[in-house]
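# Using only what follows, build the 3D model:
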Amino acid sequence: MTFSLAIVGRPNVGKSTLFNRLVGKKLALVDDRPGVTRDRREGEGRLGDLTFRIVDTAGLEEATPASLEGRMRAQTEAAIGDCDAILFMIDARIGLTPTDRAFADLVRKAGKPVILVANKSEGRGGEAGTLEAFGLGLGDPVPLSAEHGEGLSELYDAICDGLPEQTRLEEEDEDDEDAEDEAPVEGEVAPEKPRRPIKVAVLGRPNAGKSTLINKLLGEDRLLTGPEAGITRDSISVNVTYAGIPLEVFDTAGLRKRSRIDDKLEKLSAADGLRAMKFAEVVVILIDATRPFEEQDLRIADLVAREGRALVIGYNKADLVARGGLATRLREEIDHLLPQVKGVPIVPVSGLMGHGLDKLVAAIVSAHKVWNKRVATNPLNRFLQQVTENHPPPAVSGRRIKLRYMTQPKARPPSFVLFCSRTDAVPESYIRYLVNGIRETFDLPGVPIRLTLREKDNPYAD
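Down below sits the predicted model:
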């Protein structure tokens, strides 16, 4: 039986470090300064033979509900309400603070099993703080070092004691009976496997409305939003089902020009967003309609194309600008400035009002389908014969270039191989001519197309 744990505590006690330790990956951003984590991040944790859902939360701070810290605290309280048990963490080297005592009362009122964790307890420096933690009245503290992986066996025992029903091992006989019950009866049709969600990364400049748009798709305030620019730091993944279409959407930090980034934490956030883009299948670049298509948007789109991902452009806050002319102007600019993804879908949306979400999801599905498209070899070679008859390759140094045949070895993105003579002599302009012809002939709008030239070995070369 699976269960969920929420790691809570004041800022800079090591919650994200423990989260990374339990999921086995460096998913959450970690830095020495307090308040790095803002949104709650979920992951699949493992400890011994236990598998569970682990939630990293923002540091608990006393603040007004309307402030950024107050909204972060509301996210943490939502994580506490959804979990089965709470890992309440303190800093053993600093000892108990009035903030720890205040939030211990908050955790106690939740009425859920609480596991008290005294982090940074390695060496003698943490002994006093660990002993002092008994004063919270939350049970025996578990001395732990999330950075060095010490004390995880004691944490395993504490989780088993706190959640005996969820952590007990089921008998093998029961598993065998369940397996027999689940086996399909002869003559019955096996149920269809659920469709794998499309991985979508939402990129854009700061304050373009990425988190607001994802919250509207999800139907709840899952991600932290506000008028301040640069709220999102971690790349948070959420599962969304919209109109029956499953999506795994990654919210990312706003990407500014590299020359303007001086803060180390912003560099980490930008790198985390680019990493999410590399693992995505479709990338939605969100543009602020009140500041349409600046140079930074062009840089992001070019980066996505070079990475080989399907692309959808949504201009957000479309309800704030006058209708007419903007979509046409964007289409002309994008086709001119981004010929490598000519025909990319452009969708007007309003993340705040929820307008255009159905068209955005339909564009994502269409781009994903084109990104996975494969073309048979026979139509490719008929296309090659036709384009070479209409416009043969130029003769370089008085010698003709022979284009023999073409095939598509893989998709995601569509990649083609052209076998020809003198690959180093084929002009770039002619390669662009072939790529544009492939895009128009086989209906491949909005995705990067890879064309590799290959030359067969000459048997008489020696």
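# Every contact and neighbour count from this point should use C-alpha atoms.
Noted.
# Who are the contact partners of residue 249?
For residue 249, the contact set (Cα atoms under 8 Å, 6 or more residues apart in numbering) comprises 199, 200, 201, 202, 214, 237, 238, 239, 240.
# let's see it at 7 Å
Contacts for residue 249 were tallied using Cα atoms under 7 Å, 6 or more residues apart in numbering; they are 199, 200, 201, 237, 238, 239, 240.
# and the first one, which of the three is it?
Secondary structure assignment for residue 199 (DSSP: H, G, I helix; E, B strand; the rest coil): strand.
# hang on, the earlier thing: please report which of the contacts of residue 249 has the highest neighbour count.
Highest neighbour count within the contacts of residue 249, by other Cα atoms under 10 Å: residue 201, with 28 neighbours.
# Now do the contacts for that one.
Going by Cα under 7 Å, 6+ apart, residue 201 touches 249, 250, 251, 276, 277, 280, 282, 283, 284.
# Just the residues you listed: which are in strands?
249, 250, 251, 282, 283, 284 (DSSP state E).
# any idea which of those residues is closest to residue 321?
residue 284 (20.6 Å; Cα to Cα).
# Skipping its backbone neighbours, what lies nearest residue 319 in space?
residue 350 (6.4 Å; Cα to Cα, 6 or more residues apart in numbering).
# Kindly tell me how buried the one you found is, as a neighbour count.
Count around residue 350 with other Cα under 10 Å applied: 22.
# got it, and residue 164?
Quick note: residue 164 (other Cα under 10 Å) scores 11 neighbours.
# which residues sit in contact with residue 334?
No contacts exist for residue 334 under Cα under 7 Å, 6+ apart.
# again, 10 Å this time
293, 298, 301, 313, 341, 342, 343, 344, 346 (Cα atoms under 10 Å, 6 or more residues apart in numbering).
# ok, now residue 425?
394, 395, 396, 397, 399, 400, 401.
# Pull out the buried positions in stretch 385-402.
For stretch 385-402, burial by neighbour count (16 or more other Cα atoms under 10 Å) applies to 387, 393, 401, 402.
# Using CSV, lay out those residues together with distance to residue 261 and secondary structure.
CSV is the format used below for these (distance: Cα to Cα, whole Å; DSSP: H, G, I helix; E, B strand; the rest coil):
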residue, distance to residue 261, secondary structure
387, 47, helix
393, 46, coil
401, 48, coil
402, 49, coil
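# Tell me the buried residues in stretch 261-268?
So, applying 16+ other Cα under 10 Å, buried residues of stretch 261-268: 265, 266, 267, 268.
# Quick check: of those residues, which lies closest to residue 109?
Nearest to residue 109 among the buried residues of stretch 261-268, with distances taken as Cα to Cα, is residue 265, at 34.3 Å.
# which helices and strands sit right next to the helix or strand where the closest one lies?
Using DSSP states H and E, residue 265 maps to helix 264-279. In terms of contacts (3 or more Cα pairs under 10 Å, 6 or more residues apart in numbering; DSSP states H and E), helix 264-279 is packed against strand 198-204, strand 236-242, strand 245-251, strand 282-288, helix 295-307.
# Following up with a second sequence; could you model it the same way so I can compare the two?
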Amino acid sequence: MSFTVAIVGRPNVGKSTLFNRLVGKKLALVDDTPGVTRDRREGDAHLGDLSFKVVDTAGLEEATGDSLEARMRRQTDQAIAEADVCLLLIDARAGVTPLDKRFAQILRKSPTPVILAANKCEGGAGQAGRMEAYELGLGAPLPLSAEHGEGLSDLYDALAAFADGFAENDEEQALEDALADDEAEGFDPDAPYEPDLEAPLRIAMVGRPNVGKSTLVNQLLGEDRMLTGPEAGITRDSIGIEWLWRGRRVKLWDTAGMRRRARVVAKLEKLSVADTLRAIRFAEVVVVVLDASQPFERQDLHIADLVEQEGRGLLIAVNKWDTVTDTQTTLRMLKEELERLLPQIRGVPIVTLSALTGRGTDKLMPAIERVHTFWNARVSTAKLNRWLEETVSRHQPPAAKGRPVNLKYMSQVKSRPPTFAVFSSRADEVPTSYRRYLVNGLRETFDLPGIPIRLFMRKGRNPYAKKK
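This next block holds a predicted model:
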């Protein structure tokens, strides 16, 4: 199991710069303006042979009530509570400020272990500020330069001390964790799926700018909840709305339009796109809204592929259908294009509608419920192994180095999305093409259209491996 490191500190001390350095990508926006980061952002970090999850947080500020700063502060407090290690960052060039002292006092009372680091120490410019940091009572401050990558070896040593007992989060370990979680939560693949009516059904509306996402949300709600208009890009933030549909709670996100990455230049639009991606991760079913006059542009396919990578249920809503003349021919062409362009998630349902007039919008929520049911699908182990035996008898896996590859058995590890594990003593030698063959067979046999399917090849343990 991996461990989690939360980077905290007052605004503009370099938390996002260090976050980007650890994950090896420019995921978090960095600017000289304080307060650019508002929400928690998570990433997979690597430092030497250490692999862990790192969380970038908003700058710690003294704020109460329901102000924006207070909400940001609560997000940071939650990140600290959920982390295994907290990395408190100060600006060594600015020295220790009263705000640094205040939050060091808070962190000393927290049960989460704390590592103190003095950033911006390149060239010895922050040496005096680093010496001041001893008064915070959190041990010796590590000298760092997040921008230039200096001092990471010291950070490695500090994190390695906390990493004892945590195994590397590889694929096999992730499967074992999932099996343990499912057993603890009472996951039973033989039990029929029953929706939890107490938990809200989480839906995200995504798509290119000006395809009618906000208008569609207003039509579903029956009120002008979202600001709409002919201009593209009116919606900037991902707005979450709770409502009831046929007695069932629904959490619906209206998101900002996502343009091609090359066209996203303004900082505010970058933040909006990041917010949309977070909405996709929080959703259970994602509705990709298309414009009937310009369906399946490259950006639409990119968005759909993002949804599949995140493992969410997918549904295509073709808006402005009232402008289409030959509806039957157009619908047939859309389905053919969808099968050709998105072969990894075959059978994605298409709903045609007009958000402006309301025509066809009554079909959307029932279709979303069906996708949600497929996304929660469970298949009994007995059925899976009968299917595996028949499937392998029709098409054996290719031999590797002249030796046959035997697939012993399989089981469903989890749902949401359906995840399966196939056990074999030579699991590493099963080619990707054969895995796709198994996934397509699962989708067709057990009626799982339009949702991602995860299939892991797991190597069985040899009980005599440790015996001489």
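# now the helix holding residue 265 of the first structure: which residue numbers in the second structure?
Under TM-score structural alignment, helix 264-279 of the first structure corresponds to residues 267-282 of the second structure.
# repeat for stretch 349-359 of the first structure
Stretch 349-359 of the first structure maps onto residues 353-363 of the second structure, going by TM-score structural alignment.
# Please work out which residues outside that stretch touch it.
211-220, 222, 291-292, 317-323, 351-352, 364.
# Out of these, which end up buried?
Buried, going by 16+ other Cα under 10 Å: 211-220, 291-292, 317-322, 351-352, 364, out of those.
# distance of residue 439 of the first structure from residue 390 of the first structure?
17 Å (Cα to Cα, to the nearest Å).
# measure the match of stretch 349-359 of the first structure end to end?
8 Å.
# For the stretch 301-450 of the second structure, which segments are assigned as helices?
327-341, 364-375, 381-394, 432-445 (DSSP state H, counting those that start in this stretch).
# Find the one among the ones you listed with the highest mean neighbour count.
Highest mean neighbour count among those (mean count of other Cα atoms under 10 Å): helix 364-375, with a mean of 19.
# by contact count, what packs against that helix?
strand 201-207, strand 285-291, strand 313-319, strand 350-352.
# of all the ones you listed, which lies closest to residue 410 of the second structure?
strand 313-319 (23.2 Å).
# Would you mind giving the contacts of residue 334 of the first structure as TSV with distance to residue 432 of the first structure and neighbour count added?
Output for the contacts of residue 334 of the first structure, formatted as TSV (distance: Cα to Cα, whole Å; neighbours: other Cα atoms under 10 Å):
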residue	distance to residue 432 of the first structure	neighbour count
293	25	16
298	20	15
301	19	25
313	23	26
341	12	25
342	12	20
343	15	20
344	17	23
346	23	22
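# Across to the second structure, which of those hold up?
Using both residues aligned by TM-score structural alignment, their matches' Cα atoms under 10 Å, the second structure keeps these contacts from the contacts of residue 334 of the first structure: 293, 298, 313, 341, 342, 343, 344, 346.
# Closest to residue 407 of the first structure out of these?
Nearest to residue 407 of the first structure among those, with distances taken as Cα to Cα, is residue 341, at 20.8 Å.
# roughly how far apart are that closest one and residue 46 of the first structure?
Distance from residue 341 of the first structure to residue 46 of the first structure, by Cα to Cα: 41 Å.
# before we move on, what about residue 434 of the first structure?
50 Å.
# related to what we said a few turns ago, closest to residue 377 of the first structure out of the contacts of residue 425 of the first structure?
Closest to residue 377 of the first structure, out of all of the contacts of residue 425 of the first structure and judged by Cα to Cα, is residue 401, at 21.1 Å.
# Counterpart of that closest one over in the second structure?
Aligned partner of residue 401 of the first structure by TM-score structural alignment: residue 405.
# what do you get for residue 228 of the first structure?
Residue 228 of the first structure maps onto residue 231 in the second structure, by TM-score structural alignment.
# now do residue 332 of the first structure
Match for residue 332 of the first structure (TM-score structural alignment): residue 336.
# and what of residue 167 of the first structure?
Match for residue 167 of the first structure (TM-score structural alignment): no aligned residue.
# what number of residues lie near the nearest residue to residue 167 of the first structure once chain neighbours are set aside?
Closest residue to residue 167 of the first structure apart from its sequence neighbours, by Cα to Cα, 6+ apart: residue 160 at 5.7 Å. Counted with other Cα under 10 Å, residues neighbouring residue 160 of the first structure total 15.
# now residue 428 of the second structure
11.
# and the gap between it and residue 367 of the second structure?
38 Å.
# and the residue nearest to the spatial centre of the first structure, how far is that from residue 295 of the first structure?
Nearest to the mean C-alpha position of the first structure, counting by Cα atoms, centre = their mean, stands residue 250 at 3.2 Å. Separation of residue 250 of the first structure from residue 295 of the first structure (Cα to Cα): 23 Å.
# Likewise for residue 330 of the first structure?
13 Å.
# And the helices in the stretch 1-150 of the second structure, which stretches?
15-23, 68-82, 98-109, 127-132.
# The helix or strand containing residue 71 of the first structure aligns to what range in the second structure?
Assessed by DSSP H and E, residue 71 of the first structure sits inside helix 68-82. Under TM-score structural alignment, helix 68-82 of the first structure has no counterpart anywhere in the second structure.
# same for that helix, what does it pack against?
strand 4-8, strand 50-56, strand 85-91, helix 98-109.
# Format these as CSV; extra columns: distance to residue 462 of the first structure and mean neighbour count.
Below are those laid out as CSV (distance: least, Cα to Cα, whole Å; neighbours: other Cα atoms under 10 Å):
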stretch, distance to residue 462 of the first structure, mean neighbour count
strand 4-8, 68, 25
strand 50-56, 62, 21
strand 85-91, 72, 25
helix 98-109, 80, 15
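# Could you dump the ones you listed into a markdown table with distance to residue 130 of the first structure added?
Converted to a markdown table, those look like this (distance: least, Cα to Cα, whole Å):
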| stretch | distance to residue 130 of the first structure |
| --- | --- |
| strand 4-8 | 17 |
| strand 50-56 | 22 |
| strand 85-91 | 9 |
| helix 98-109 | 13 |
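# how long is stretch 303-317 of the second structure from one end to the other?
End-to-end distance (Cα to Cα), stretch 303-317 of the second structure: 13 Å.
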